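Visitor: need coordinates for the below:
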Amino acid sequence: MKKHKLGYILGTILIVIVLIIGGVTIYHQGVQEGKRIAAKTILSATNEKSSSTETESDSSGTDSSEDSESSESDDNTITLDDEDYEVTDSKDYKPVFSDSSWTNTKVGIDEVKVLQSDGTTEDSDGNEVNGIVAVHYTIDAGKDINMYPTQGTMNTNSGEQVEADMSASDDFDGELNSGASVDGWVIYFLKKLDSIKDLTSVRLKWDADYDTDDIDDDNFSHTYDATVQLN
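Guide: Predicted coordinates:
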């Protein structure tokens, strides 16, 4: 009788453990999927109301652009990392940025969206948000590499420097095998953006590296430095 009771208890404990592990796995999958959906909400919420401009760049990492028109949008609410942001104006750019200078890896920036918020909401760190910049990256890995746009920085022409918000951005970077092609949105929150027209350029920096046992290999790490004009 005691053995039967002990076996019943152990079996019950095992079932509970399996249910807990399964629940945690499903939760994390839901969080990651939610991040991807949240970042892409920027497009669905504002694309129909914004105008775009074609820009061209050279391989040195600096983008040149032509004049574009700005259009005001009706109030929209977007959700990023479970936070709602009221968007009062938006502007969409279509830069043609490409950099293949390192490890035969091609990195592109093909869309930049600038959003003005009403300034009554806060980011994940509790800072008041007045503007949002969403940058769409594409990566075609030419080697087994590690790349981290979601851990980079952005400088604006107004002098503001901010870090990418990893929790609000898409989950697409990190360890990439040779031949992998990925893309995703990286989100940057601005504290000062009185008008969409105030933002005329952004400088984006992020790091990449690959594993090597060669102590003389000075090419194993690389910092990308891209300037995109928004006027």
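Visitor: from now on I want contacts and neighbour counts done on CA atoms only, so please keep to that.
Guide: Will do.
Visitor: from the centroid of this structure, which residue is nearest?
Guide: Nearest residue to the geometric centre of the chain (Cα atoms, centre = their mean): residue 186, 1.5 Å.
Visitor: residue 151 against residue 167, yeah?
Guide: No - using Cα atoms under 8 Å, residue 151 makes no contact with residue 167, being 10.2 Å away.
Visitor: and this one, so I can compare the two:
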Amino acid sequence: MKKWFIGVVLVVLLVLVSGCGGAQDAVGEGMREQPDPKTEQQPIEPAADTTSPDGDIEQVEYDLDIVEEWNGLKTEILGLGIASGVESAWQEEDNSDVVYVKFRIENTRDDGAGHFTTYPDQATLITSTGEQLEADMFESDNIGGDLYEGVIKDGIVFWVLERGAPFDISWVRLKWNSYDEAEDVDFDKWATDHDVRIEIE
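Guide: A predicted model of the protein is given here:
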């Protein structure tokens, strides 16, 4: 009886161990198959490298000219900034490390064909230093939501880094969604995933 019981336990353990290995392999495969970004910016150089007069805030800013057009929705990324020592009324930490991006979005339709819903102010940020962050909606400008014909919105979106080392970042990737709310839009064209990678020298 004891031998039979021990045999069953050994078989169950072997099945569990082999199953765990398969799960790890599957996760690894999924990570390697991550799709490439739709838009990729060539390496950029700083437009400004400044320190605040009291020396508390360090920041580097980059001018960008990334433009995406989709169904009449024009999205521009005009600048990228990285800063350390930023004070915030909303964050628990006294000084935060942040990444911020300047957007301009425009509904270029002028025929009443419908509006867009877009959420760059809810974009996910992925960094070369291993962070995946959601936008800080308290600090960011409110540029998301409905965008009617002819409307242009400008604003800056912030992400607060959790691991620090902001000036070690060599690239960032931005992902968010937009939707075409026109009544006659084709089913396969009613939504798009924005996916932009920016290389930093």
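Visitor: any idea what the TM-score comes out to?
Guide: TM-score of the superposed chains, computed with TM-score structural alignment, normalised by the length of the second structure, equals 0.68; 160 aligned residues with a Cα RMSD of 2.9 Å.
Visitor: which position in the first structure aligns with residue 101 of the second structure?
Guide: Matched to the first structure by TM-score structural alignment, residue 101 of the second structure sits across from residue 135.
Visitor: grab the nearest non-local neighbour of its match.
Guide: residue 112 (4.6 Å; Cα to Cα, 6 or more residues apart in numbering).
Visitor: which parts of the helix or strand encompassing that neighbour are buried?
Guide: Element membership for residue 112 of the first structure, per DSSP states H and E: strand 105-122. For strand 105-122 of the first structure, a neighbour-count test (16 or more other Cα atoms under 10 Å) marks 105-119, 122 as buried.
Visitor: what's it in contact with?
Guide: Outside strand 105-122 of the first structure, the residues within contact range by Cα atoms under 8 Å, 6 or more residues apart in numbering are 83-100, 128-143, 193-196.
Visitor: and stretch 182-198 of the first structure, which residues are buried?
Guide: So for stretch 182-198 of the first structure, counting by 16+ other Cα under 10 Å, buried means 183, 184, 185, 186, 187, 188, 189, 190, 191, 192, 193, 196.
Visitor: which ones among those lie within strands?
Guide: 183, 184, 185, 186, 187, 188, 189, 190 (DSSP state E).
Visitor: what sits against the counterpart of the second one in the second structure?
Guide: Going back to what we said before, that points to residue 184 of the first structure. Using TM-score structural alignment, the equivalent of residue 184 of the first structure in the second structure is residue 155. Taking Cα under 8 Å, 6+ apart, we find residue 155 of the second structure in contact with 102, 103, 104, 140, 141, 142, 143.
Visitor: excluding its backbone neighbours, what's nearest the third one?
Guide: Excluding the flanking residues, the one nearest residue 104 of the second structure by Cα to Cα, 6+ apart is residue 154, at 4.4 Å.
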